[in-house]
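Participant: Below: sequence and its predicted model.
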Amino acid sequence: MPVKGQKFTSYTTEFKLKAVNMYLEEGMGYNRVTKELNLISSSYIRRWVKNYREHGIEGLTERRGKAARLSNEKPHPERKG
């Protein structure tokens, strides 16, 4: 469970893609990739591989925060007046 004020690490799309390629193309296991990249849990790799298989590279991009939310919003109609 997160602690108040805890900072979370954000990983770049390139970093995630490297991890996915180590698993899929180089045949490394989840735990080996985790150790090679100094991650705290293999669940990151599992999630990234799953997202990559389902959505391609788009599945590895950050979807949280203002930037993601703005890209999903519908354009507002022009105000007259």
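Facilitator: Yes, it's here.

Participant: drop to CA atoms for contacts and neighbour counts, all remaining ones
Facilitator: Will do.

Participant: Identify the residues contacting the residue positioned nearest the centre of the chain.
Facilitator: Nearest residue to the geometric centre of the chain (Cα atoms, centre = their mean): residue 60, 4.2 Å. The contact partners of residue 60, by Cα atoms under 8 Å, 6 or more residues apart in numbering, come to 13, 16-17, 48, 51-52.

Participant: structure B:
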Amino acid sequence: MSKYSFDLKLKVVQDYKQGLGGYNFLAQKYNSNDMFQVRNWIKAYQSFGLDGLRRKRQSVSYSTEFKLNAVNLYLTTEKTYRELASELQMNNPALLKSWVISYRKQGELTFAPKLVEDLEKSQ
């Protein structure tokens, strides 16, 4: 996946806010060729402000409890991945989606290796 500069993402968001084009037009204008990426930048900005456009230098590690709670919330509400991720202060709805898919295939066992690590850390 290509990395895009903060400045480019900000220009795209500013153009969108000023009504200078939709996702597809702005993707073409800025040579992204991916209107979904443009949409993701705009949604990230709307949810998290400028921080939503910055690349994370460190990956975030979520506890097993957090993952199970997030999956349960998704399965028991009518919220989209994006809505729930925003509510949970996650900037990556695709990560939540991958947890749900894994959970549907393997149940809670999908997080079992992490469960063992969490138990060992708590002792």
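Facilitator: Nice, I can see it. No experiment lies behind these values; they were computed from the predicted model shown.

Participant: Just give the TM-score of the two.
Facilitator: Remark: TM-score between the superposed chains equals 0.66 [TM-score structural alignment, normalised by the length of structure 1]; 61 aligned residues with a Cα RMSD of 1.7 Å.

Participant: can I get the contacts of residue 60 of structure 1 in a markdown table with neighbour count?
Facilitator: What follows is the contacts of residue 60 of structure 1, written out as a markdown table (neighbours: other Cα atoms under 10 Å):
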| residue | neighbour count |
| --- | --- |
| 13 | 16 |
| 16 | 20 |
| 17 | 19 |
| 48 | 20 |
| 51 | 17 |
| 52 | 18 |
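
Participant: So which of the residues you listed belong to strands?
Facilitator: If you go by DSSP state E, the contacts of residue 60 of structure 1 have nothing in strands.

Participant: Would you mind giving the residues you listed as TSV with distance to residue 41 of structure 1 added?
Facilitator: TSV is the format used below for the contacts of residue 60 of structure 1 (distance: Cα to Cα, whole Å):
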residue	distance to residue 41 of structure 1
13	18
16	14
17	17
48	12
51	17
52	18
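
Participant: now the aligned residue in structure 2 for the residue nearest to the centre of structure 1: how far from residue 87 of structure 2?
Facilitator: Counting by TM-score structural alignment, residue 60 of structure 1 lines up with residue 53 in structure 2. Note on residue 53 of structure 2: its distance to residue 87 of structure 2, by Cα to Cα, to the nearest Å, is 17 Å.
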